[in-house]
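Chemist: based on what follows, work out the 3D shape:
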Amino acid sequence: MSESLSAPSDALAWVTSRGMGSLAEKMGIEFVEFSRERAVARMPVAGNTQPVGLLHGGAYVVLGESLGSMHANLHAGPDRLAVGIDINATHTRSATEGWVTGVCTPLHLGRSLTVHEIVVTDDQGRRCSTVRITNMVRDLPAS
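Modeler: Got it, this is the predicted structure:
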């Protein structure tokens, strides 16, 4: 990330104080690590399943978008805003219990676009989903 862009020295405290939004909170998403290099959060399977007991595919996407968008906003700095413009997910395994953990790594951090990959694994460390999100970075609207 460009050093010219302002970022809090304690990024985990920044993201915790900012909050994740009501959807992520309802889903039980918890940040574990948040730094300029990567972001990690976890989410319970219970309460986020399809009728057959598998973690809902959309839940993987919510976890991925929460991580990628928050990390993009850290990169954007205090006078800019990152907004999602594209997201996709490939589900390769189904979690049925415990927690899943998303590890978000930036692939591209530019002035106007960011791209992040989020690898979601189950409690045994097996990859369940791979999410990629692209965010557009914009100036905050004038007040």
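
Chemist: can we go C-alpha only for contacts and neighbour counts from here?
Modeler: Noted.

Chemist: so what's residue 79 closest to, chain neighbours aside?
Modeler: Once flanking residues are discounted, residue 79 sits nearest to residue 140: 6.0 Å by Cα to Cα, 6 or more residues apart in numbering.

Chemist: the one you found contacts residue 82, doesn't it?
Modeler: No. At 9.3 Å, residue 140 and residue 82 do not qualify as touching, with contact defined as Cα atoms under 8 Å.

Chemist: who's in contact with residue 56?
Modeler: Residue 56 makes contacts with 48, 49, 50, as judged by Cα atoms under 8 Å, 6 or more residues apart in numbering.

Chemist: and those, which are buried?
Modeler: Burial by neighbour count, judged by 16 or more other Cα atoms under 10 Å, picks out 48, 49 from the contacts of residue 56.

Chemist: can you redo the contacts of residue 56 as TSV with distance to residue 72 and secondary structure?
Modeler: Converted to TSV, the contacts of residue 56 look like this (distance: Cα to Cα, whole Å; DSSP: H, G, I helix; E, B strand; the rest coil):
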residue	distance to residue 72	secondary structure
48	25	coil
49	28	strand
50	29	coil
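
Chemist: with distance to residue 106 added, can I get the contacts of residue 56 in TSV?
Modeler: Below are the contacts of residue 56 laid out as TSV (distance: Cα to Cα, whole Å):
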residue	distance to residue 106
48	26
49	28
50	30
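
Chemist: before we compare anything, build this one as well:
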Amino acid sequence: MELSKKAVLEKANLACKNTLMETLRIEMVDFGEDYLTARMPVDSRVHQPDGVLHGGATAALAESVGSFATHVFVDTEKLFVRGLEITANHLKSVKSGFVYAKATFLHKGRTTQLLDIKVTDDDDNLISVCRLSTISLPKR
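Modeler: Presented below is the predicted three-dimensional model:
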């Protein structure tokens, strides 16, 4: 299944309409053979009360890019994808700019997938490290 970078990113970004991803302004920005990258602006909409990026928004970004990465690599005509578990270790805070989440596969099985998602800021500082497991099941 050979997909162009432009086609993958357009498909993913169109799927974000009227969803949490659109609300958080998450955008898929890069795609390669074994990764997908998304970005999210950091402003008051995703801040904690003390003015830094909320960990829940970071987890939503990580789960979004990880789930989309799985979608890219499975036949979504026959299968649907769901997240099973996500973990997030927050290492540094961010007040503004963008955060970028790059999802790469640790395991790409027929039924289960495991992704490593590193979240960085505009200066490539590591903000959070996340792990997402997904499951691909037959559509009925």
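
Chemist: re earlier: and for the residue nearest to residue 79 of the first structure, the neighbour number?
Modeler: Neighbourhood size, residue 140 of the first structure [other Cα atoms under 10 Å]: 11.

Chemist: looking at the contacts of residue 56 of the first structure, which is nearest residue 66 of the first structure?
Modeler: Of all those, residue 48 has the smallest distance to residue 66 of the first structure: 15.2 Å, by Cα to Cα.

Chemist: mind checking what that closest one lines up with in the second structure?
Modeler: Under the alignment (TM-score structural alignment), residue 48 of the first structure pairs with residue 46 of the second structure.

Chemist: can you map out the helices along the second structure?
Modeler: In the second structure, helices defined by DSSP state H lie at 5-15, 20-23, 55-73, listed in chain order.

Chemist: out of those helices, which is the most enclosed?
Modeler: Of all the helices of the second structure, helix 55-73 carries the top mean neighbour count, a mean of 23, counting by mean count of other Cα atoms under 10 Å.

Chemist: now for it, which elements pack on it?
Modeler: Applying 3 or more Cα pairs under 8 Å, 6 or more residues apart in numbering; DSSP states H and E, one finds that helix 55-73 of the second structure contacts strand 35-42, strand 79-90, strand 97-108, strand 112-121, strand 126-138.

Chemist: hmm, try it at 10 Å
Modeler: Counting contacts by 3 or more Cα pairs under 10 Å, 6 or more residues apart in numbering; DSSP states H and E, helix 55-73 of the second structure is packed against helix 5-15, helix 20-23, strand 27-32, strand 35-42, strand 79-90, strand 97-108, strand 112-121, strand 126-138.

Chemist: now the shortest one: which residue numbers in the first structure?
Modeler: This means helix 20-23 of the second structure. Under TM-score structural alignment, the match for helix 20-23 of the second structure is residues 23-26.

Chemist: quick one: the matching stretch to the second structure mean distance?
Modeler: Compared with the second structure after the fit, stretch 23-26 of the first structure shows a mean deviation of 0.7 Å (mean Cα distance after the TM-score superposition for the first structure).

Chemist: and the most centrally placed residue in the first structure, what does it touch?
Modeler: Among the residues of the first structure, residue 67 comes closest to the average C-alpha position under Cα atoms, centre = their mean, at 1.1 Å. Residue 67 of the first structure makes contact with 20, 29, 31, 34, 38-42, 61, 102-105, 116-118, 133 under the criterion Cα atoms under 10 Å, 6 or more residues apart in numbering.

Chemist: and if we set it to 7 Å?
Modeler: Contacts for residue 67 of the first structure (Cα atoms under 7 Å, 6 or more residues apart in numbering) come out as 39, 104.

Chemist: the match of residue 48 of the first structure contacts residue 55, correct?
Modeler: No. Counting by Cα atoms under 7 Å, residue 46 of the second structure stays clear of residue 55, with 8.9 Å between them.
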